[in-house]
Every structure is written in structure tokens, then in C-alpha cells.
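K.L.:
Provided below for reference: sequence and predicted model.
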Amino acid sequence: MTTTACATDAVPGDGVPEGTVEARRPGFTIAADGSYAARLAPRGEVWCPERWSLDSPEPYVVPLPLDQPEEPDTEVLPLADGRVLVHRLAEGRHMFSLLYPTGPGTGQLPLGAVETAELTLLPPSPSGSPAYALAPGERSSSVWLVAGGAFGPELVAQVPGRCSGGVWLDRTGRMLALDQRLDGRTKTVAVDLERGGEVSPLLQIGDDSDDRLLLADPGSGFVLVRSNAPGEDRIGWGQLGSTLPIRFPEALRLEDCMVTPFAIQAGQVLNPEACAVALRIDGAAGSWAGIWSPQQRGTQQFAAPYGWLGSGLWSPGQELLLPYVTEDTPCGLARMAPAAPEPECLPEPVEAAPEPVPAANALRPVPLQQALLTGRLAGR
């Protein structure tokens, strides 16, 4: 493993024990194209947004302090143009602003507010500039365009049921997958943001199972799901549009550990089984990282770098980059290259459903509406 470090003013008290993810640290969010990242960082006794530049020869961090420190529950999200979206909660109103460096200071552009009980930012859009948020409700959930609209936050979709998650299914930021809780079951649906929030089924493994989409690679259609269809909560993989069933490999079932996939290796359009998946593994001994591929039965596990922020991305050179922070290195990237699969390692056999099911209900992802992705988009 090699590391790339970028220097700026050290943040006192920002080091964490080796191989662990500090529980009090807010999330580290990476833009869809890997150009920027953002996080809420501790600076002494207060919190400050900061932007990481990841696509430069030497990555670096830019603090974005304001006159008033942020609350620890403030959300931040990087845009592809280098600005950072900030989501704050004040007196029941969810307020949004864009932050950007202005010489020695920080510029701030207020975007407006949404009044709702709950609201959280969705992952960065693949198209780069827009930003969306999800407001879940007991009977219906709302998707809001909170940055990139003409007149402040705009309601773009209303989805029945209580929704969670959020995975982008294409490179344009049009199709959004949400985990929909309806009639006592959770299934993943696709929401077309350019057709008034039109909803269509996406993932329905079994009639009585709870099925959630974790990650998707738009290029290959490779998806990771979490479902209790095998009889217990398991992580499985498949391909959108395929007639093959979802597979639940034993390599992703680690005893007494929580396995969280956080990045899929792109560039395997014609061979989705070659996609490597980056994992965060949490257990009694702490947190560490892993790499798994359908071409391998086992999972590569390795110690995370000191001060790991719990996420990462794949580089164009197919290295896994793990961001970390210590008192001496406030902006570091540890690099890990996945091992080549052994020749004798074949894809794990397909697991059968826990009970016999008709072919129409086999364990497989429901294909994303082909007419919607091909016919409609081709005519644009």
C-alpha cells in the first residue's frame, strides 16, 4: 500500500485509533465523478465544512469556515463545480446554502428552505451540478431539487410509502432508485425525475421479502442488494435486466461483523462479474476494509489506514483510494490495488430461493423498464 498526502493546517484532535472509524465524525461524501469530496470536520471544539480536491496531481483540502460554526448534524455535499452544498436544520426548517472559497474567506449563496419534519440529502447526482434531498413520510415521501433549480428548492417527485436509501441508475441523474416501505414490506422502485416522478418496480425478489438496493454501476448494470429472501438478511449481487437470479455469496457473510459496500469498480461494461466492490467491515475489534469480486470466493481484508474516514473511491487506474485524516496528515489517500482472481476461482453457484417459487418470481432484479431507458431516451 502506498499513500498520497496533502498538506494544510493540521486539525487538533482529529486523529483516530488505527483501523477504526470514529463514531462522532460526520460522513465523508464524494462527488459522483470523483473530482471533489466534502465533510464536516472538527476544528478544535467546533465544526467546519471542508472540501477535498481529489482529481489534482496532489490532492488538497480547503476549509470553508464561516463566522458561525456548524452544528454537528449539518450535512455537506460536494458539487462537480467545486462548490459545497450545506444542509442545516433551524427551527423546523431545512435550509440550504452553497459554500465556495473566496480568497482568504468563504462565500455563501443561500438557496432557500423546505419545511418538513424529516429531510436528508441524497447521494451526489451523476450529472454533477444538481443536488436532491429526500423527505420521508409515513404515507408518502418527497424528492426535492435543492440546488440547481431556477427559484430555490423545487418538489420534483412524490412517491407513495415511506422511502429511504437513494441510488442513481444512470449517468444523467434522471433515474433514481428508492427503497419504498409500503404495506409492511420494503421493495426498491425506480423514480423518473423527468416524468413528474413516475414510479416503476425495480427490485422485487420475493413476495414476502424486504429488498433494498445498496449500490449500482450504470455502465454494466451490476447491482448490490440487501434482502432477507434467503431466510436472513444477506448481501447479494446481480445485473439489472438479467434473467439470472440474485446470488448471495458466502464471502459477504462475515460472522459477527457488519459488511457495508461503499464503491463499485467501474469500467466493466461487458463483464459485470469482474466488478470489484469496496467494503467497510465493522466488528468488535473495530473497522477495517475489504475488496470482493464475483470472480473470487473469498474477500480480501486489510487494515484500514490510521484515521480512515470510512469510505473511498476507485481511481481511473483501478486502485481503491481510502481517505484518512491524522494530526500530521489532514488530507491523506491510501491506495490499495485488488489482487487478480486466481484461475481456479469460479463464480459461486447460484443460491436457490428459500422456498420453491414460480419462474416469473425467481430471485432476480426486475429489469428497469427497457422502453423507458432506451425508447424514451433515444428519442430525445
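P.N.:
The structure has been received and is ready for your questions.
K.L.:
please make it C-alpha for all contacts and neighbour counts, starting now.
P.N.:
Noted.
K.L.:
and the contacts of stretch 93-108?
P.N.:
By C-alpha atoms under 8 Å, 6 or more residues apart in numbering, the surrounding residues in contact with stretch 93-108 are 62, 64-66, 82-89, 109-116, 119, 146.
K.L.:
chain center to the host helix or strand of Thr260, what's the gap?
P.N.:
Assigned by DSSP states H and E, Thr260 belongs to strand 258-264. Counting by C-alpha atoms, centre = their mean, to the nearest Å, strand 258-264 is centred 9 Å from the centre of its parent chain.
K.L.:
okay, now Ala251: neighbour count?
P.N.:
Using other C-alpha atoms under 10 Å as the criterion, Ala251 is surrounded by 16 other residues.
K.L.:
next, the residue nearest to it when sequence neighbours are not counted: secondary structure please.
P.N.:
For Ala251, ignoring the flanking residues on the chain, the nearest one in space by C-alpha to C-alpha, 6 or more residues apart in numbering is Gly298 at 5.1 Å. When the structure is split into helix, strand and coil by DSSP: H, G, I helix; E, B strand; the rest coil, Gly298 lands in coil.
K.L.:
neighbours of Gly298, how many?
P.N.:
Gly298, neighbours per other C-alpha under 10 Å, totals 16.
K.L.:
wait, isn't it in contact with Ile291?
P.N.:
No: using C-alpha atoms under 8 Å, Gly298 is not in contact with Ile291; the gap is 9.2 Å.
K.L.:
report the secondary structure state of Leu377.
P.N.:
Using three-state DSSP, the structure places Leu377 in helix.
K.L.:
put this next to the first one:
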Amino acid sequence: MTVCATEMTTTAPLTITADGAYAARLAGEGEARYPERWTLDGPEPYAVPLPLAQPEEADSEVLPLADGRVLIHRRVADRHAFALLYPSGTYTGPRPAGPDAGPRTGELQLGGVEAGEGLRVRLLPPSPDGRTAYALAVDGEETTVWQVAGHASEGPRRAAVLPGRCSGGVWLDRAGRLLSLDREQDGRTKAVVVDLARGGVVTPLLQIAEDSDDRLLLAAPDSGLLLIRSDAPGEPRLGWGVLGSARPVRFPECLRLEDAHPFAVQPGQVLMPETCGVALRVGASELALWRPADRHVFRLPAPAGWLGTGRWTPDGHLHLPHTTPESPCGLVTLTQPSSPPPPIHLDPPPKPKPTPRPIPLQQAPLG
């Protein structure tokens, strides 16, 4: 397999379900945007366009569910509206290639949230259970977690209300119960855990240093591996820790990568966080593969038309979705190196000022 260096596509990113079976994105350009669902668990991936009578706005959001339906969030007049989209008939022709191909689109309205002045609403990452979906609404100094799909009541349901301005959103378990959010309060940002099964009980998660901003980027529920960004070492750095561990967060020198964002972590490594593969997007045209047990990263160019995301499998394969004129719906599969590659030598960064040793992660409410 050959991987070609290229700039990433400027189209909307792809969102993948937790089980990797489906994905969704807002395809098209300009004023001709439409939702598109990708099926990823078959012999080869294929895309089904889900257009309606009118094109979608560029700021609409889509989220795939495990049953193949696609949740869409739109700003409609004075409210944020949610609906489920699905193919309304069986398609028997060749693989769809554009917004006018394929079955007709069905739409199930799910209600909405009133759009007050200054209210910001966005969808949270797909829930691990594949059935429910949540949105984060920030209004002034208060944040509400809305359950917008997968419940019996009509319209969105308040799942939690938190003081402070929250961002991020990382699931910590396989049941879709424990949600980590980065909460800004009193001038500092700290990751907290919201227990959605207990009415939104909030517990501290990251307290690396008293005056540091500590955000959770990714988590592997099987192993407990956490990927973190914190300025506790004296500047914003990528680090890692283990959920509930008594050991401090570590900030490896090899993760001093400019404009690096972890986007996938290997599942299935039960109680073995050091062996989990981690994939990072570096700038617009590079990938970095890394394991906590290693003291280096393996860097390579991104595939042509890469959509900026991907998914690890438990056996160590990384699937990267991409779209090009020749392959409008494709997957490139990479295998985690079995032997350590030679280290990448970077320009030595300036030595940070001495800081107090980071204190361990606090125990999260997994019991």
C-alpha cells in the first residue's frame, strides 16, 4: 500500500459511530450541502446521500447512529432543531455517487431547544451505546447536556445542568453513562465527569496542578488510557495518564509536536494502557502513530483526500476514511508497527521553567 502526501480535504469532517459501522458528514459545497451516510462494516465502504427538498446550511451538524440513521442539528428560526434522517426505500442500483442518486430520504422530527441570545449548541460525540445522542448547550455561565435522541419522551430531555462553561466531550465507559467535559470556572479549565445515570452528578477528573488548565482529549474505556492537554509543565503539552491511577500524568518529549491533535485510540487493550495505539493528526498533511510504552512517534504523510479522522480496531489496524474524485468513499488501513521505528529527531525545544510535580488523576466514579 502506498500513502501519498496531500493537503486534507476542506469538506466537512466525518463522524464515526463508536462501533465503526457507520459514519456521517455534511457533503457538498457552497449552497448545495446535504447529509451523507457512510457504511463501513461491509466488504467495501459505500456512501448514501440523504438530501431533502432544500439544501442544508453550512453550520448544520450530523451524527450517525448504530442503526444507520443520521441525526441532524439545524438552526431553524428561533430554535435549535433536531431530526433523524434515513433512506426511505431500498436502493438496488449501482453505488450512489451524488446527491441525486439513491433512495428518497425520510425525516423524523425530534423537537428542538429555544435559541436564546448567546446560546451555543453543538452535538457531542456519538454515544458508545449507539442509540442515544446528546447535545451541549452553553448559556452564559451555565451548561446543559440535552439528550436529543434515544429516549421515550417527546422533544429533547435535560440530562444534566452544570455551573460553568463546558466544552470538549469524551465518553469514559461503554454504556454511555460517564461523560467527561472540560469546564471553565473561576478562570481555570478542568475536566470533570458527569454521571448521566445519576441525574448529572459532577465529579472532578483532572486536577494536575492547582493553577493549570487540564483538558481531556480522548479516552480508552477498556484500558483506562487518557490523552490530556495541560499547561501544568509550563506550556500547553500533550500528556497521558490512566483513569483512577495513583501515578502522575506524564508528558513525553516525543509528543512535543506542533499543531498535533489525537483523534483515535486503540480499544480492547484491557488493563494494558501502555500498549494502546494512538493516532494523531499533525498539521494538515501528517499522521503520527504512538504508544505510551514507546519514547518516539512514527510519522507518515496522510492519505490523499483524508477526512481528518479514523478508528483503531482492537487488533491494531487504523482505518482512515478518505474521499477523492477516483474514490469518493474509501478507507486506507494502516497497521501499527510491531517493532519500534527509529526515533524522529526534532529541534530541541527550550527547557521549561521548573514546576511542581503534577499530582495524580483523581479517582473517577467508575464504581
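P.N.:
Happy to help now that I have it. Every value quoted in this text rests on a predicted model; they were computed, and no experiment measured them.
K.L.:
need the TM-score from the superposition.
P.N.:
After superposition, the two chains reach a TM-score (TM-score structural alignment, normalised by the length of structure 2) of 0.89; 343 aligned residues with a C-alpha RMSD of 2.1 Å.
K.L.:
circling back: got the buried residues for the next helix or strand after the strand holding Thr260 of structure 1?
P.N.:
Per DSSP H and E, the first helix or strand lying C-terminal to strand 258-264 of structure 1 is strand 277-283. Of the residues in strand 277-283 of structure 1, 277-282 count as buried by neighbour count, 16 or more other C-alpha atoms under 10 Å.
K.L.:
what of stretch 57-73 of structure 2?
P.N.:
Along stretch 57-73 of structure 2, these residues count as buried under the neighbour rule (16+ other C-alpha under 10 Å): 57-58, 60-66, 68-73.
K.L.:
what stretch of structure 1 does that stretch fall on?
P.N.:
Across structure 1, the stretch matching stretch 57-73 of structure 2 (TM-score structural alignment) is residues 71-87.
K.L.:
from start to finish, how long is the matching stretch in a straight line?
P.N.:
Using C-alpha to C-alpha, to the nearest Å, the gap from the first to the last residue of stretch 71-87 of structure 1 comes to 10 Å.
K.L.:
contacting residues around Ala288 of structure 2?
P.N.:
Ala288 of structure 2 sits next to 279-282, 297-300 when contact means C-alpha under 8 Å, 6+ apart.
K.L.:
what lines up with it in structure 1?
P.N.:
Taking TM-score structural alignment, Ala288 of structure 2 has Gly290 as its aligned residue in structure 1.
K.L.:
quick check: closest non-adjacent residue to its match.
P.N.:
Take Gly290 of structure 1 and drop its neighbours on the chain: the residue closest to it by C-alpha to C-alpha, 6+ apart is Gln301, 4.3 Å away.
K.L.:
and if you look at Ala5 of structure 1?
P.N.:
Using C-alpha to C-alpha, 6+ apart, the nearest residue to Ala5 of structure 1 is Gly332, at 4.1 Å.
K.L.:
buried ones in the strand holding Thr260 of structure 1?
P.N.:
So for strand 258-264 of structure 1, counting by 16+ other C-alpha under 10 Å, buried means 259-261, 263-264.
K.L.:
then stretch 209-220 of structure 1?
P.N.:
For stretch 209-220 of structure 1, a neighbour-count test (16+ other C-alpha under 10 Å) marks 209-218, 220 as buried.
K.L.:
how near is Arg299 of structure 2 to Leu271 of structure 2?
P.N.:
Taken as C-alpha to C-alpha, the span from Arg299 of structure 2 to Leu271 of structure 2 is 27 Å.
K.L.:
quick one: which of those two has more around it?
P.N.:
Under the criterion of other C-alpha under 10 Å, the comparison of Arg299 of structure 2 against Leu271 puts Arg299 first, with 18 against 13.
K.L.:
hang on, the earlier thing: could you say which helix or strand holds the match of Ala288 of structure 2?
P.N.:
Here Gly290 of structure 1 sits within strand 286-292, counting by DSSP H and E.
K.L.:
next one: Pro321 of structure 2
P.N.:
strand 317-322.
K.L.:
where in structure 1 does that strand align, residue-wise?
P.N.:
Aligned using TM-score structural alignment, strand 317-322 of structure 2 spans residues 319-324 in structure 1.
K.L.:
tell me the buried residues in the matching stretch?
P.N.:
320-324.
K.L.:
filter the contacts of stretch 93-108 of structure 1 down to the buried ones.
P.N.:
With neighbours counted by 16+ other C-alpha under 10 Å, the contacts of stretch 93-108 of structure 1 contain buried members at 62, 64-65, 82-89, 111-114, 119, 146.
K.L.:
just those residues: which are in strands?
P.N.:
Helix and strand membership here follows DSSP state E; of those, those in strands are 62, 84-89, 111-114, 146.
K.L.:
roughly how far does Cys48 of structure 1 sit from Leu66 of structure 1?
P.N.:
Going from Cys48 of structure 1 to Leu66 of structure 1 by C-alpha to C-alpha gives 8 Å.
K.L.:
ok, Leu40 of structure 1 next?
P.N.:
Distance check for Leu40 of structure 1 against Leu66 of structure 1: by C-alpha to C-alpha, it reads 13 Å.
K.L.:
need the overlap of contacts for these two.
P.N.:
Residues touching both Leu40 of structure 1 and Leu66 comprise Cys48, with contact defined as C-alpha under 8 Å, 6+ apart.
K.L.:
tabulate the buried residues of strand 277-283 of structure 1 in JSON lines, adding columns for distance to Ala352 of structure 1.
P.N.:
Written out in JSON lines, the entries for the buried residues of strand 277-283 of structure 1 read as follows (distance: C-alpha to C-alpha, whole Å):
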{"residue": "Val277", "distance to Ala352 of structure 1": "23"}
{"residue": "Ala278", "distance to Ala352 of structure 1": "26"}
{"residue": "Leu279", "distance to Ala352 of structure 1": "25"}
{"residue": "Arg280", "distance to Ala352 of structure 1": "27"}
{"residue": "Ile281", "distance to Ala352 of structure 1": "26"}
{"residue": "Asp282", "distance to Ala352 of structure 1": "28"}
